[in-house]
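Chemist: Just to be clear, the model below is a prediction. Sequence and coordinates:
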Amino acid sequence: MEKQKIFEQIRGGLIVSCQALEHEPLYTKEGGIMPLMAKAAAQSGAVGIRANTVRDITQIKEVVDLPVIGIIKKDYEGTPMYITVTMKEVDALVACGVEIVAVQGTGSRRPDGSSAPEFIRAVKEKYPQQLVMADCATIEEGITCAQAGADFVGTTMRGYTPETKGCDDIDYAFIHELSEKCPAKIIAEGHIHYPEQAKKALEAGAFALVVGGAITRPAEITSRFVSAIRK
């Protein structure tokens, strides 16, 4: 799919994150569940899918004809980075045909000592036509990743880094400022639990949205209901 077609398809739309980590109830060794989630999302109007691991992405692509934001989550010693940290993961994602590769764009260093902007430049040099999304937490991170070549900047990591600890709710002012200052297209992701929040994020300046836990993680959804009832 050509870049412009991808931009047009996802603009102002909902991308559904279909992921299940090993400790979660919907995870199975053989897979098969995330493609069903993706199929349901596609049938209901989603404009794209965000998925983790080559296995899930490959299975999803067999049943859904939507742009995929691909990631590989993996822990590395000596760094808090865990979302598509090295070129090895990028190579694997490109090989399975993801339309957008998402990498962590926060301020920590990768195992080889490189910064997020340096890594993004290396990815773009190796794969000039590959769309790249940087998962960031701050305005500065978003701007520097965009200047390094990231096509999209996601608010994915806000609240999950030491600098942004305590940001546990969707921050519309942050989305607006990022959309005003950052040259990349902004994808609002994280802390979006309700349709009204999704709409307000777009109104704040987001190019598109990623929602996961509120749609595809039943344990998280159940916990939210139970917590509200107990209060």
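Modeler: That came through fine.
Chemist: Could you use CA atoms for every contact and neighbour count after this?
Modeler: OK.
Chemist: Run through the residues that contact Gly48.
Modeler: Each residue near Gly48 by CA atoms under 8 Å, 6 or more residues apart in numbering is listed here: Ile10, Leu14, Ile15, Val16, Ala42, Leu66, Pro67, Val68, Ile69.
Chemist: Nearest to Ala116 among these?
Modeler: Ile69 (17.9 Å; CA to CA).
Chemist: from the middle of its chain, how far away would the helix or strand hosting that closest one be?
Modeler: Secondary structure from DSSP states H and E places Ile69 in strand 68-71. Centroid separation for strand 68-71 versus its chain: 7 Å, with CA atoms, centre = their mean, to the nearest Å.
Chemist: what's that strand packed up against?
Modeler: Packing partners of strand 68-71 (3 or more CA pairs under 8 Å, 6 or more residues apart in numbering; DSSP states H and E): strand 48-52, helix 87-95, strand 100-104.
Chemist: Next one for the comparison:
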Amino acid sequence: MTNQQVIEQIRGGLIVSCQALEEEPLYSSFIMSRMAYAAMLGGASGIRANTVEDITEIKKLVDLPVIGIIKKVYEDSDVYITPTIEEVDALVECGCEIIAADCTDRKRTQGKTVDDFFGEVRQKYPGQLFMADCSTIEEGMHAAEIGFDFIGTTMSGYTPYTCGVQLPNFHMMETLARECRKPVIAEGGIWCPEDLKKALDTGALAAVVGTAITRPMDITKRYVEAIKK
């Protein structure tokens, strides 16, 4: 699949995030591969997934474009989504069509800026598609300027300086879609079909939904909280 074919495949569509952390009940590459397969049968246009193990299993069953990430914590940084070129190397090796990385205004491990990190990455992988996971409009604009192929609203509400922002952040989606001159992937807090439609109506190329589809524990908690209210 060429880069342009990847873009056309996800255009106007739903990308389903199939992830489970080690402490979660569905943590299993087998389970995530079946989640992704179910999403494909349901009409998803792409998959977002974490770890080489999960992505490898997903690709055995699913022929949709994969946005790959590796979540890894380093002691000297709060950045954990594909934080170094080592994680990028691993994601390239397992054939991710798109690789997503944190593009927030925070220092990475060893004191590197996002400019340092992406300069190194782009030089090594000039033909790879990259998505910037941003938390503010300014971060998204900067990510577009330094050469990311897709701008995501993924981190809005998940950095100390955006904590409390109402999600989905439709204003951020719409502003970036209008001004950044790169395809925008809407992500974060999309809980229902109406949210998804509104996100795509902002001008975003595609939208990612994760928890509302693939995390039954969190979905159950949401229903239980509604009962309590």
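Modeler: In hand now; what should we look at? A quick note: this is a predicted structure, and the numbers were derived from the prediction, not measured.
Chemist: care to give me the TM-score?
Modeler: The TM-score (TM-score structural alignment, normalised by the length of structure 2) is 0.98; 229 aligned residues with a CA RMSD of 0.9 Å.
Chemist: Now which residue in structure 1 aligns to Ile190 of structure 2?
Modeler: In structure 1, Ile190 of structure 2 lines up with Ile192, judged by TM-score structural alignment.
Chemist: Thought Asp168 was touching that match, still the case?
Modeler: No. Contact criterion CA atoms under 8 Å: Ile192 of structure 1 and Asp168 do not qualify, at 10.3 Å.
Chemist: more crowded one of these two?
Modeler: Ile192 (21 against 12; other CA atoms under 10 Å).
Chemist: ok but the more buried one is inside a helix, no?
Modeler: No. Under DSSP: H, G, I helix; E, B strand; the rest coil, Ile192 of structure 1 sits outside any helix and is assigned coil.
Chemist: hang on, the earlier thing: to what extent does the strand holding Ile69 of structure 1 diverge from structure 2 after superposition?
Modeler: When structure 2 is overlaid, strand 68-71 of structure 1 sits 0.3 Å from its aligned residues on average, using mean CA distance after the TM-score superposition for structure 1.
Chemist: so that strand aligns onto which residues of structure 2?
Modeler: Mapped onto structure 2 using TM-score structural alignment, strand 68-71 of structure 1 spans residues 66-69.
Chemist: Mind listing what's buried along the matching stretch?
Modeler: Buried positions in stretch 66-69 of structure 2, judged by neighbour count with 16 or more other CA atoms under 10 Å: Val66, Ile67, Gly68, Ile69.
Chemist: quick one on the thing from earlier: touching the strand holding Ile69 of structure 1 from outside, list them.
Modeler: 48-53, 57, 83-84, 89, 93, 98-103.
Chemist: likewise stretch 86-93 of structure 2?
Modeler: Residues from elsewhere that reach stretch 86-93 of structure 2 (CA under 8 Å, 6+ apart): Val52, Gly68, Ile69, Ile70, Thr82, Ile99, Val121.
Chemist: which residues in structure 1 form helices?
Modeler: 3-10, 33-43, 54-63, 87-95, 116-126, 139-147, 172-181, 195-203, 213-216, 218-230 (DSSP state H).
Chemist: how big is the angle separating the first one from strand 48-52?
Modeler: In terms of direction (axes from the mean of the first three to the mean of the last three CA atoms, to 10 degrees), helix 3-10 of structure 1 departs from strand 48-52 by 100 degrees.
Chemist: What span of structure 2 is helix 3-10 of structure 1 aligned with?
Modeler: Counting by TM-score structural alignment, helix 3-10 of structure 1 sits on residues 3-10 of structure 2.
Chemist: go on, the fifth one?
Modeler: On structure 2, the counterpart of helix 116-126 of structure 1 by TM-score structural alignment is residues 114-124.
Chemist: can you tell me which residue in structure 1 aligns to Ile55 of structure 2?
Modeler: Using TM-score structural alignment, Ile55 of structure 2 pairs with Ile57 in structure 1.
Chemist: What count of nearby residues applies to that match?
Modeler: Ile57 of structure 1: 26 neighbours (other CA under 10 Å).
Chemist: Same question for the one 5 residues further on.
Modeler: Glu62 of structure 1 is surrounded by 10 other residues when neighbours are defined as other CA under 10 Å.
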